[in-house]
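**Q** build me a model from this:
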Amino acid sequence: MTEIGNFSSSTTIRVSGLVQGVGFRPFVWKLANELGIAGHVLNDGAGVKIEAHGFPEMLGVFAERLRTDRPALARVDGIEVVTGAERPRPDGFRILESRGGAVATGVVPDAATCPACLADIGNPSDRHHGYAFTNCTHCGPRLSILRHIPYDRASTSMSGFSMCASCRAEYEDPADRRFHAQPVACPDCGPRLWFEGTDGREAEGDPVTLAAQRLRAGDILAVKGLGGFQIAVDAGNEAAVRTLRQRKHRPDKPLALMARDLDQIRRYCRVSDEEADILASAAAPILLLRKAGPALAEGIAPGQDRLGVMLANTPLHHLLLARLTRPIVMTSGNLSENPQETQNAGARQHLAGLADGFLMHDREIVNRLDDSVLRLDRSGVSMLRRARGYAPASVRLAPDFERAPRVLAMGGELKSTFCLINGRDAVLSQHLGDLENAPTFADYKKTLRLYLDLYRFKPEVIAVDAHPQYLSSVYGEELAAEFGADLVRVQHHHAHLASCLAGRGWTFSGEQPVYGVILDGLGWGEDGTVWGGEILKGGLESFQRLGSFLPVPLPGGAAAVREPWRNLAAHLRTAFGPDYLGRLTGLYVAAALEEKNLALLERMMERALNAPPSSSAGRLFDAVAAMLGISFHHQSFEGQAAMALESLARPFVQDESGYPVDFMPSPMRFSFAPLWQELIADLHAGLERGRIAARFHLGLIQGLAEGLSRCGARPGDTVVLSGGVFQNAILKNGLTDRLNAMGFRVLTHETVPANDGGLALGQGVIAVARRVAVGS
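**A** Got it, this is the predicted structure:
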């Protein structure tokens, strides 16, 4: 069909995915004009809707190029084309105002400053020169300022800033890269930046210059960033870093760094080309890099062989780092485990004893966002914390999820997130923290309510962890009653397995069962005991427990998580009986243990009083670390002992062989008695601690591989590696390599964390699979 007079072929095109706030409408406008197509484009709750008129062949090219030529920040999940009859051809192609409707589109994550805006900031002749809130459709805040969908200026915290004539001209010009960039602003009309002291008085002078001067002088500053306040200090000033740790009550946990550019990072770390691409991406995450070159302050990451580094990712950060010669510590603006501060008044109140000054602005942060944390391993990218730059971009599920009910999954207790499943889109929230902390739990509930409102989401099913006392589970029960939703309880380690499968596009219909090696700290088991070192077989709907680590008491319950020596005593008692101390004569660890109240510990374990049996893999790592004198008495953050043990082992893993692991049948259990026997012998022989740590890791790798075979896994089978212990790169890479060599197909986490930060996704897809199975 060809165009006849004022009539032409008409087509309605619906584009779904992450297509709002990324310059998609001006992209469509430019493409339509290039191809001679008339009509219009608009945003609505479902994504982008296009009415196109033109030659049939051009309409086909137009629809194809919507996918292939899309803007950099866009993600096109689907293009639906409905061909209509000949209709009068409109004049030209227009961009129409947004409309509401049922929400099916996604929210684009906040994006780091693009090269074009960075050039504007540095250009003295540009009106954005030196302006800390410069952005365009290719970069800048999204979720952090968004109140509801569709993503328009009125829906954001920029609604209170009226655009000047110059900004309005850019905003309304489809040919300009700032067309409908909702946070667009300049010094004449946008948010304002200032520096104030602890007395609350605004200081005279350029605020960024003042902040840089104070950092060079060794002061600690609170900086209002994109998703919350951050605490900054000179990374080369040992005394300032020590003071920061004292004031923040954070004695050991590694501190993140922010650098000006890649060249500056390369002065202190090894950076591969692929790592450089991750650092410079629009997400601009914290990336764990190997130390190299001159040392910064030792107190940044004590006992670690890697540094967590990110690039400056907002105009404010770029302006600040340009005035400094070294990277800066840039950590969350909070005290202890409290949520990151987002409001000026809250920062003044709660950070006054921590910071020596404040770099503030008056743009409201609607949604709190921590920095994302990644690591690049030999076996691929590991997402350790998913937040700024990645959330809330949906995880795209397999096609059979199109018929899924609306599911809200509540996540776990630690590293909490929640997840909304609507068809093939699983919207996993940003990292929210540990719910044992009351302010964090309050923020979790507030953020969940905001998401329900943002996406206009009424759940039909609510999935919770099987642990009856998790705060997320209790709150999930309340919400199920409120919404009249079905409540589904999901076993913790099954959720870890399903989380990895969902992230890798697994379906719940027709897939063969997989084997799962699930290693973490603690999770409520189906038998009422505490699990943590498991071999499972199953899929999204169900699972079997085929094997586990031999249960070992947790003397003191939660105290054993904080005090590794308790786990050491419990593991040695399990391996050798109550007279285990005789095997340690002459070793440092013997004297250290004898200073503890072992008699009380023995009574607890013998009588099973506050000493629940646990197959925890995390506690095994704690025990081995304590045996080597690492965090023997206490660890100040989760995983501290295990992280130090991994760093200690890394230089020796290529040169050593592993300790033996034994197996007990019916049901299959891993026994670590021979491992402990040889480890103790190596200590008596004076073997280097790093070599002992390497032998432990290698022994666990070979033991897990053998354990899988004993559980029936055969070459060609699929094996999933999940759980927080697989944040350990030696274990993840080593077991992946060994299983690949044995002929297995290995699946690891890529888009969501292997730790409890990915738990909600697993809960959600399990709930869907069960509901669909019951309904089919």
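
**Q** only C-alpha atoms from now on, for both contacts and neighbour counts.
**A** OK.

**Q** only the buried residues of the longest helix seen in the chain, if you could.
**A** If you go by DSSP state H, the chain has its longest helix at helix 689-710. By 16 or more other Cα atoms under 10 Å, the buried positions in helix 689-710 come out as 689-708.

**Q** who's in contact with the spatially most central residue of the chain?
**A** Centroid check for the chain by Cα atoms, centre = their mean gives Arg386 as the closest residue, at 1.5 Å. By Cα atoms under 8 Å, 6 or more residues apart in numbering, the contact list for Arg386 reads Asp371, Ser372, Val373, Gln430, His431, Val752, Pro753, Gly757.

**Q** now do the contacts for the last one.
**A** Applying Cα under 8 Å, 6+ apart to Gly757 gives the contacts Arg385, Arg386, Gly411, Gly412, Leu414, Lys415, Ser416, Thr417, His431.

**Q** what's the answer for the fourth one, then?
**A** For Gln430, the contact set (Cα under 8 Å, 6+ apart) comprises Leu369, Asp370, Arg386, Ala387, Arg388, Ala391, Pro392, Thr417.

**Q** is it possible to get CSV of those residues that adds secondary structure and distance to His494?
**A** Listed next are the contacts of Gln430 as CSV, based on DSSP: H, G, I helix; E, B strand; the rest coil; distance: Cα to Cα, whole Å:
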residue, secondary structure, distance to His494
Leu369, coil, 28
Asp370, coil, 27
Arg386, coil, 21
Ala387, coil, 24
Arg388, strand, 27
Ala391, coil, 23
Pro392, coil, 24
Thr417, coil, 17
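
**Q** closest one of those residues to Pro715?
**A** Arg386 (33.0 Å; Cα to Cα).

**Q** what's the nearest residue to that closest one if we skip its chain neighbours?
**A** Closest residue in space to Arg386, ignoring its immediate chain neighbours: Ser372 at 4.9 Å, by Cα to Cα, 6 or more residues apart in numbering.

**Q** one more: Arg695?
**A** In space, Arg695 is closest to Gly658, 4.3 Å off (Cα to Cα, 6+ apart).

**Q** second input sequence below; structure requested for side-by-side comparison:
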Amino acid sequence: MSERITQRIEVFGRVQGVGFRPYVHRTATALGLDGWVRNINGHVELTASGRSAALRDLVASLREHPPPLAAVRRIEVTDVPGDEAVVRSGFTVRTSRADPSAAPREIPPDAAICEACLRELFEPGDRRYRYPFINCTDCGPRATVIEDLPYDREHTTMRRFPLCSACAAEYTDAGDRRFHAEPLACAVCGPRLAWDDLTGEDALRAAVKTVEGGGTIAVKGLGGYQLVCDATDPVAVAELRRRKRRPAKPFAVMVRDLKAARRLARISAAAGDVLMSPQRPVVLLAAQSHLPEVHPGTHRVGLFLPTTGLHHLLLHELDRPLVVTSGNLADEPIATDDAEAHRTLGPVADGFLTHNRPIHARYDDSVVHIVGRTALVLRRARGYAPAPLSLPVPAALPLVGAGAQLKHTFTLVEDGRAHVGTHTGDLADAATYDAFHASYADLSRLTGIAPRAVAHDLHPGYLSTQWAHDRPFELRIPVQHHHAHVAAVAAEHGLTEPFVGVAYDGLGLGDDGTLWGGEILVADLTGYRRVGRFAHAPLPGGEAAVRHPARMALGYLHGLEPLGVPRPAPWLTRVFTDRLDEREVRMVRAMVERGINCPQASSTGRLFDAIAALLGLGDTVSYEGQAAVALESTAGSLRADALPWRLTRVEGLWVYDPAPTLTALLGGLAAGVPVAQLAAAFHTTVAEVTAALVGRAVAAGAPRTVCLGGGCFQNRRLLTDVGRLLRTRGLRVLTGNAVPVNDGGISFGQAAVASALLAKEG
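**A** All right, here's what the predicted structure looks like:
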């Protein structure tokens, strides 16, 4: 028999709140090892004694076959002297220990109900039959209930619910699926549903009756309140829109299972996998059965499956698709506090299905779309955040990426780990700004990261920039908006060498003080140079033009940067202007010609808005990107040749001049060419222009790796067409997968740039 040895093993990563200690206990016991395991702050520590081969097998199992929700980043093994060997007493789970010096710590995201718990939920003989808050070590609330680390029940909002004897027996039984499941509960000892004075099943029945009657209910979910109504009832959906002040933005729809999802949308194998994943995001899919009030202006519908036992019970009782949308008013953060929810959602909901488990941290639903066989995250929130991502260049000191203004996130960094905070929203809303403050304070405390440096946007008007300057950081690192976009893509893919960055979005402040948005950069993580752009056009009324695509169209028609090709002739522009208010046309034209409140922008997003308006797809919008969504939806899958386009050289940059494109588009309208064909042709045009701009850069010696970033690449057709054309040129094409290409990824890009700059400066 080989000699017994003892080793101390530390496991780092997402190893708390995922059943890791029970897994270690089972594995070590099966291998005949003695010792103990415990949580220590954000990682797991164990000491094991036995044959060397068994210890090797233990470490291999921890590294290669961890529990389903775990993510092992690193394992450190240290031999323990013989006089400290563990006695032959079996393997135990010890009480957790806090170590203030241990950082950073990893917070596990929430996980949707697992199949085992789902079976129990609907098994009449099970003691958790129809218990809405059922969970185990493989599923349930995590980030939304954790108040402190190490992850133990007394450090969560579940500390308010002492375990009954039956739950306590499961909690301490090493062979049970709920061994050390911290949110463990049952109907005897756990949270309870409430509807006014009703509780339990009576509360659920009241909520179901309200939805059946065409009403809207506010449901307390994992990371905040949700507003729920019958998705198949157009009157109910329209009334929810009116009350929520959300006239056009699509709603997410929750369905009972994949079979129900397939009745509403085309679902590929990749989409099915994401829908069924523990993250349970909203997945944007091609609609099969149109629900016009649910997703107006687009042929894509956002579907997701139930995340909790409560959602499953609602879907089981109602047996119909449900609108399940954020419990807030337009642009405000999702409500989490019960009193806050009743105050803000009282005018919206016809009743509240709530419970007495507090929500510690606010997490909205995540949003994903599928391109080919790849899932791309558009909103990184519940299920994904705040799990860290790797940075290719470790940070020399703790830092934070402050993010942008819209779709706000922040990113905390220590060493090579970047903890991207949950989606917050538009910081211009005071409540959202307060939510950012609270989320930052909470996540920095939980991870143990105290930033000494901050990376921020160049725009002085962004509240995130002002926040960065108002706090006592030792070092402030400004990062240009579009550099952050493409750096986020590069960093996610571990790229440290130079690349070509294509940054297409609405607006961002350039390093020359003008507004950018259609940029070709040659870059690495530490810097960039601009080699191409879209032509400038004025934004009549400044930010007001973003909400009025018709104004943007007039800006292009009357103020497009003169690059040698005439703008569309007046007789041709009347195809568009004759349907507008004559006084507004005169006013906007005068503003443009006199340069009054008309900042210039080289923006792809604003060009998309202008084209949508020219084609009659929306003169005004109620949410960011609405006109571009309508343009993409109108184009559909129709194939069309490109409209005329032209590149010209301006001050050392290759510039796309859209004047020929605009003239041809208006000519097509005048000739009666179908709007869908013109919309498709415009998409083809932008893809060809992009390939040509990148081609010019590569021909001049730029790298052959291309990173596509910016909100315009949420457009699946544009992303697919640009990627295909670039790949046919033999180029390597990357885009954001886990990190949103929109402004939700800016903070991660800022953090990546700041880390690389600090490393470069030594």
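
**Q** how much space separates Ser289 of the second structure from Tyr225 of the second structure?
**A** 28 Å (Cα to Cα, to the nearest Å).

**Q** run the chain-centre distance for stretch 437-449 of the first structure.
**A** 17 Å (Cα atoms, centre = their mean, to the nearest Å).

**Q** where in the second structure does that stretch fall?
**A** Matched against the second structure by TM-score structural alignment, stretch 437-449 of the first structure falls on residues 429-441.

**Q** same question, stretch 467-476 of the first structure
**A** By TM-score structural alignment, stretch 467-476 of the first structure lines up with residues 459-468 in the second structure.

**Q** just stretch 737-750 of the first structure next, same as before
**A** Stretch 737-750 of the first structure maps onto residues 724-737 of the second structure, going by TM-score structural alignment.

**Q** what sits against the aligned residue in the second structure for Gly389 of the first structure?
**A** Counting by TM-score structural alignment, Gly389 of the first structure lines up with Gly383 in the second structure. By Cα under 8 Å, 6+ apart, the residues touching Gly383 of the second structure are Pro109, Asp110, Ala111, Ala112, Pro278, Gln279, Arg280, Pro281, Ser366.

**Q** the stretch 101-250 of the first structure: strands as residue ranges?
**A** 193-196, 221-224, 229-234 (DSSP state E, counting those that start in this stretch).

**Q** can you point out the buried residues in the first one?
**A** Going back to what we said before, that points to strand 193-196 of the first structure. Leu193, Trp194, Phe195, Glu196.

**Q** next up, the contacts around the third one.
**A** So that's Phe195 of the first structure. Counting by Cα under 8 Å, 6+ apart, Phe195 of the first structure has contacts Glu202, Ala203, Pro207, Val208, Leu210, Ala211, Gly357, Phe358, Leu359, Met360.

**Q** list buried residues within those residues.
**A** If we count by 16+ other Cα under 10 Å, the contacts of Phe195 of the first structure have these buried: Pro207, Val208, Leu210, Ala211, Gly357, Phe358, Leu359, Met360.

**Q** surely Gly272 of the second structure and Ala260 touch.
**A** No: with contacts counted by Cα atoms under 8 Å, Gly272 of the second structure stays clear of Ala260, the gap being 11.9 Å.

**Q** tabulate the contacts of Gln430 of the first structure (TSV), appending distance to Glu238 of the first structure.
**A** Formatted as TSV, these follow (distance: Cα to Cα, whole Å):
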residue	distance to Glu238 of the first structure
Leu369	28
Asp370	25
Arg386	30
Ala387	29
Arg388	29
Ala391	34
Pro392	37
Thr417	35
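
**Q** how about those residues, which pair is most distant?
**A** Once Cα to Cα is applied, the contacts of Gln430 of the first structure give Arg388 and Thr417 as the farthest pair, at 13.4 Å.

**Q** aligned to the residue nearest to Arg386 of the first structure, what sits in the second structure?
**A** Match for Ser372 of the first structure (TM-score structural alignment): Ser366.

**Q** circling back to that earlier point, could I get the contacts of Gly383 of the second structure as TSV with neighbour count and distance to Thr298 of the second structure?
**A** Shown next, in TSV, are the contacts of Gly383 of the second structure (neighbours: other Cα atoms under 10 Å; distance: Cα to Cα, whole Å):
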residue	neighbour count	distance to Thr298 of the second structure
Pro109	27	31
Asp110	29	30
Ala111	27	30
Ala112	25	28
Pro278	22	27
Gln279	22	25
Arg280	27	22
Pro281	30	19
Ser366	22	19
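
**Q** want to throw those into JSON lines with distance to Leu758 of the second structure?
**A** Output for the contacts of Gly383 of the second structure, formatted as JSON lines (distance: Cα to Cα, whole Å):
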{"residue": "Pro109", "distance to Leu758 of the second structure": "30"}
{"residue": "Asp110", "distance to Leu758 of the second structure": "33"}
{"residue": "Ala111", "distance to Leu758 of the second structure": "36"}
{"residue": "Ala112", "distance to Leu758 of the second structure": "39"}
{"residue": "Pro278", "distance to Leu758 of the second structure": "36"}
{"residue": "Gln279", "distance to Leu758 of the second structure": "34"}
{"residue": "Arg280", "distance to Leu758 of the second structure": "37"}
{"residue": "Pro281", "distance to Leu758 of the second structure": "35"}
{"residue": "Ser366", "distance to Leu758 of the second structure": "32"}
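
**Q** of those residues, just say which sits nearest to Pro398 of the second structure.
**A** For the contacts of Gly383 of the second structure, the nearest to Pro398 of the second structure is Pro109 (22.1 Å; Cα to Cα).
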